[in-house]
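Peer 1: Turn this into a model:
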Amino acid sequence: MPSRSNILFTYILLIFIWATTPLAIVWSVSDLHLMWALVLRFFIALPIAAVLLVILKIHFPVDKVSLHSYLAGSFSLIGSQIFTYIATDYLSSGIIALMFGLAPIMAGLIGRFGFQQHLSRMQWTGMLIAVAGLSIICFGGENQHIQPFGIGLMLMSVFTYSLSIFWVKKVNADVEPMAQATGSILVSTVAAICLLPFIWQHVPDHIPSAKSLMALFYAVIMASLIAMFCYFKLVQNIQATTLSLTTVMTPMIALFIGAVLNNEQLSVMVFAGAFVLLFGLFVYFYRDLKASRELARRTARK
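Peer 2: Sure, this is the predicted structure:
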């Protein structure tokens, strides 16, 4: 069982990677067809992950339960990222990150209707506030690379990602986090191969720009390997809703990064909508945050 400091470091690292990954995705498709950028991401990530398994001497189980877990984990990779990459044509990197802030609410809805978990009135209120914030963003960003179709794509992406968390937890395979990440990348690579006949006409006919290549390799190393290792490590050691809370902390960081590094100018209405959405998430998590503070106080007294 990892120590609390180890889990905290993993948590912070995951937040940083997820705050910067949306911009890396946007930059990677600037000189590549968006589906080829996604496919190449897994083609490059798989051999690197396999070499790491060998170097670190990590066992890679291939029993039925483990294979099931790899399939479930792939939904947080290619299953979710297909929608995200398509959404780059309709949304800025900051808004893409902001949409992933809805993961806790999506996880709550999946838990309520798929696993009969109870949701309090405050959680339902938080959901409604967050949806109101999302509506403000849609109406306030019509002329700023924020289109409703892109919002719909990202809702599908967030749903698939959130479903993956519950699925991996339910399978509960006894697999090392790095092996789980590699297995999920393997399944994602097989899915990427299946995409090739549909995108072959867009095969790159030139060497992409340095900016696009650097962003692609950042997505491979940081988002597909290191982040997935952190993600599956946290899946095995903390609750699904707590893991989803990481995406609440990334949006404002991502909006700032997008504005500074990619000149993404957002209107006051969009920022107002983002504030309302994040406030809704705060209301949604208020009881959990209060309970965590009480537990921390009791632990400190002991």
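Peer 1: C-alpha from now on. contacts and neighbour counts both.
Peer 2: Noted.
Peer 1: quick one: whatever helix or strand Arg297 lives in to chain centroid distance?
Peer 2: Assigned by DSSP states H and E, Arg297 belongs to helix 268-301. Computed by C-alpha atoms, centre = their mean, to the nearest Å, the separation of helix 268-301 from the middle of its chain amounts to 20 Å.
Peer 1: Mind listing what's buried along it?
Peer 2: By neighbour count with 16 or more other C-alpha atoms under 10 Å, helix 268-301 contains the buried residues 269-285.
Peer 1: Can you get me a residue count around Cys194?
Peer 2: 12 (other C-alpha atoms under 10 Å).
Peer 1: What separation is there between it and Phe115?
Peer 2: Counting by C-alpha to C-alpha, to the nearest Å, the gap from Cys194 to Phe115 is 32 Å.
Peer 1: Show the residue spans covered by the helices in the stretch 51-200 of the chain.
Peer 2: All helices of the stretch 51-200 of the chain, identified by DSSP state H, counting those that start in this stretch, fall at 64-74, 78-87, 93-100, 103-115, 121-140, 148-171, 177-199.
Peer 1: Deepest-packed of the ones you listed, please.
Peer 2: helix 93-100 (a mean of 27; mean count of other C-alpha atoms under 10 Å).
Peer 1: helices and strands around that one, which ones?
Peer 2: helix 4-28, helix 148-171, helix 246-262 (3 or more C-alpha pairs under 8 Å, 6 or more residues apart in numbering; DSSP states H and E).
Peer 1: returning to what we had before: other SSEs contacting the helix holding Arg297?
Peer 2: helix 103-115, helix 121-140.
Peer 1: between those, which one is nearest to Asp31?
Peer 2: helix 121-140 (27.3 Å; C-alpha to C-alpha).
Peer 1: got a list of contacts for the closest one?
Peer 2: 102, 105, 146-148, 151, 267, 269-286 (C-alpha atoms under 8 Å, 6 or more residues apart in numbering).
Peer 1: Chain neighbours aside, what residue packs nearest to Leu266?
Peer 2: Gln144 (6.7 Å; C-alpha to C-alpha, 6 or more residues apart in numbering).
Peer 1: Next, work out how far apart that neighbour and Gly73 are.
Peer 2: 34 Å.
Peer 1: and what of Leu38?
Peer 2: Distance from Leu38 to Gly73, by C-alpha to C-alpha: 17 Å.
Peer 1: and if you look at Ile82?
Peer 2: On the measure of C-alpha to C-alpha, Ile82 and Gly73 end up 14 Å apart.
Peer 1: Return the distance of stretch 44-63 from the chain's centre.
Peer 2: 22 Å.
Peer 1: Alongside the first, I'd like the structure of this one:
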Amino acid sequence: MTVPIAYLGVILIWSTTPLGVKWSGEEVGFLFGVTARMVIGTVLTLVLLRYLRMRLVWHRKAIQSYLAASLGIYGAMILVYAGAQYIPSSMIAILFGLSPLTIGIMAALFLGENSLTPMRIFGIVFGISGLVVIFSGRVHLGDEAQLGIFLVTASTLLHSISAVLLKRVQAGLPAMVVNGGGLLIASVLYLLTWLIVDGSWPTEIPPRAGYSILYLGIVATLVGFSLYFYLIHHLEARQVALIPMITPVTAMLLGHLLNNEIISTEMIIGTAMISFGLMCYQWGHMLKRRLV
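Peer 2: As a prediction, this is how the structure comes out:
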């Protein structure tokens, strides 16, 4: 495995995941779609852990890490799947592109990190302004778009809280182990939620929904995770941070080409503003030094 192939793989997986999320709930319900995906991903992850001779540990710090991870896997993802019913798949990628900004804010507030420099604050404000622009165009997306945007934005916040809590716990566990423990807890919660709210097996699973569930369970959950941590190990953080700036654009194009999603002017402008805000947040200090 080479770094360029892994990098391209993560971009492709992250770009196609929002569309897979939307398709996986068609006619079977979003709860069945996300539950099936996570159960498949959990089983495969546990099998991989066994193959790699890695095991889940259950001391206090480990359990705290698993719970923190499950907050993102269960809490954040269930909101994404719920919101995907009301907004285009490209909008999901755009809103999740804000996660580096929200993680930065929460890390400064709850971890005491001295990360909110004037340039980073400017990037955060500019990125959030892009979100406001997207909100202003909700009329183009239908009456329920505001609910969908709210759910996915809340999901982004939960994802950020999960990341900050994981950093705060500092259990020192391999990432694959933390993912396996988080998936195991989240899968139990998904199964309970599905049984209580729905509990009925679909009479028919359309091919597109079925293939999307398999794709998300195998590729997005298992392969995507492995490639991402491979990049974290081999590249600098600023190089990996480019990915959330690329995927909203590619996800928007894929949604338009494969799902006939409308790309509004507000979405284009808002996406550009969010990407520019992320650039200022990640590399604004370098630009400032050159100008000075």
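Peer 1: residue contacts, the residue mapped onto Met106 of the second structure from the first structure?
Peer 2: Under the alignment (TM-score structural alignment), Met106 of the second structure maps onto Ile110 of the first structure. Counting by C-alpha under 8 Å, 6+ apart, Ile110 of the first structure makes contact with 162-163.
Peer 1: do Gly182 of the second structure as well
Peer 2: 65-70, 73 are the contacts of Gly182 of the second structure under C-alpha under 8 Å, 6+ apart.
Peer 1: In the first structure, what residue corresponds to it?
Peer 2: Gly182 of the second structure maps onto Ser184 in the first structure, by TM-score structural alignment.
Peer 1: And its match, how close does it get to Val175 of the first structure?
Peer 2: 12 Å.
Peer 1: what does Tyr90 of the first structure give?
Peer 2: Where Val175 of the first structure is concerned, Tyr90 of the first structure sits at a distance of 38 Å (C-alpha to C-alpha).
Peer 1: How about Met156 of the first structure?
Peer 2: With C-alpha to C-alpha as the criterion, Met156 of the first structure and Val175 of the first structure are 28 Å apart.
Peer 1: same thing with Leu155 of the first structure?
Peer 2: On the measure of C-alpha to C-alpha, Leu155 of the first structure and Val175 of the first structure end up 29 Å apart.
Peer 1: Same question for Phe16 of the first structure.
Peer 2: Distance from Phe16 of the first structure to Val175 of the first structure, by C-alpha to C-alpha: 25 Å.
Peer 1: what's the answer for Trp18 of the first structure, then?
Peer 2: Counting by C-alpha to C-alpha, the gap from Trp18 of the first structure to Val175 of the first structure is 23 Å.
Peer 1: show me what contacts Ile96 of the first structure?
Peer 2: Taking C-alpha under 8 Å, 6+ apart, one finds 22, 84, 87-88, 154 in contact with Ile96 of the first structure.
Peer 1: Please point out which of these the second structure shares.
Peer 2: Retained contacts for the contacts of Ile96 of the first structure in the second structure, judged by both residues aligned by TM-score structural alignment, their matches' C-alpha atoms under 8 Å, are 22, 84, 88, 154.
Peer 1: so what's the first one up against?
Peer 2: With contacts defined as C-alpha under 8 Å, 6+ apart, Pro22 of the first structure is in contact with 93-94, 96-97, 254.
Peer 1: go on, the second one?
Peer 2: Residues near Thr84 of the first structure by C-alpha under 8 Å, 6+ apart: 96, 153-154, 157.
Peer 1: so can I have JSON lines of those showing distance to His206 of the first structure?
Peer 2: Shown next, in JSON lines, are the contacts of Thr84 of the first structure (distance: C-alpha to C-alpha, whole Å):
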{"residue": "Ile96", "distance to His206 of the first structure": "28"}
{"residue": "Leu153", "distance to His206 of the first structure": "29"}
{"residue": "Met154", "distance to His206 of the first structure": "30"}
{"residue": "Ser157", "distance to His206 of the first structure": "30"}
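Peer 1: about what we covered before: what's the most distant pair in the contacts of Pro22 of the first structure?
Peer 2: Farthest apart among the contacts of Pro22 of the first structure - using C-alpha to C-alpha - are Ile96 and Ala254, which lie 8.8 Å from each other.
Peer 1: As CSV, the kept ones among the contacts of Ile96 of the first structure with distance to Leu295 of the first structure would be great.
Peer 2: Below are those laid out as CSV (distance: C-alpha to C-alpha, whole Å):
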residue, distance to Leu295 of the first structure
Pro22, 34
Thr84, 37
Thr88, 41
Met154, 35
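Peer 1: Quick check: of the residues you listed, which lies closest to Arg298 of the first structure?
Peer 2: Pro22 (38.8 Å).
Peer 1: Setting aside sequence neighbours, what's the nearest residue to whatever residue of the second structure lines up with Leu281 of the first structure?
Peer 2: Alignment note: Leu281 of the first structure maps to Leu278 in the second structure; criterion TM-score structural alignment. For Leu278 of the second structure, ignoring the flanking residues on the chain, the nearest one in space by C-alpha to C-alpha, 6+ apart is Gly123 at 6.1 Å.
Peer 1: ok, back up a step: the more surrounded of Phe16 and Val175 of the first structure?
Peer 2: Taking neighbours as other C-alpha under 10 Å, Phe16 of the first structure and Val175 compare with Val175 leading, 22 against 17.
Peer 1: hang on, isn't that one packed against Val62?
Peer 2: No. Judged on C-alpha atoms under 8 Å, Val175 of the first structure makes no contact with Val62 at a distance of 9.9 Å.
Peer 1: The residue positioned nearest the centre of the second structure: what's it in contact with?
Peer 2: Residue closest to the average C-alpha location in the second structure (C-alpha atoms, centre = their mean): Phe96, at 5.9 Å. For Phe96 of the second structure, the contact set (C-alpha under 8 Å, 6+ apart) comprises 152-153, 156, 244.
Peer 1: before we move on, back to that, just the contacts of Thr84 of the first structure now: which is nearest Ala219 of the first structure?
Peer 2: So of the contacts of Thr84 of the first structure, ranked by how close each gets to Ala219 of the first structure (C-alpha to C-alpha), first place is Ile96, at 14.9 Å.
Peer 1: And that closest one? What does it align with in the second structure?
Peer 2: Ile96 of the first structure maps onto Ile92 in the second structure, by TM-score structural alignment.
Peer 1: No further queries at this time; thank you.
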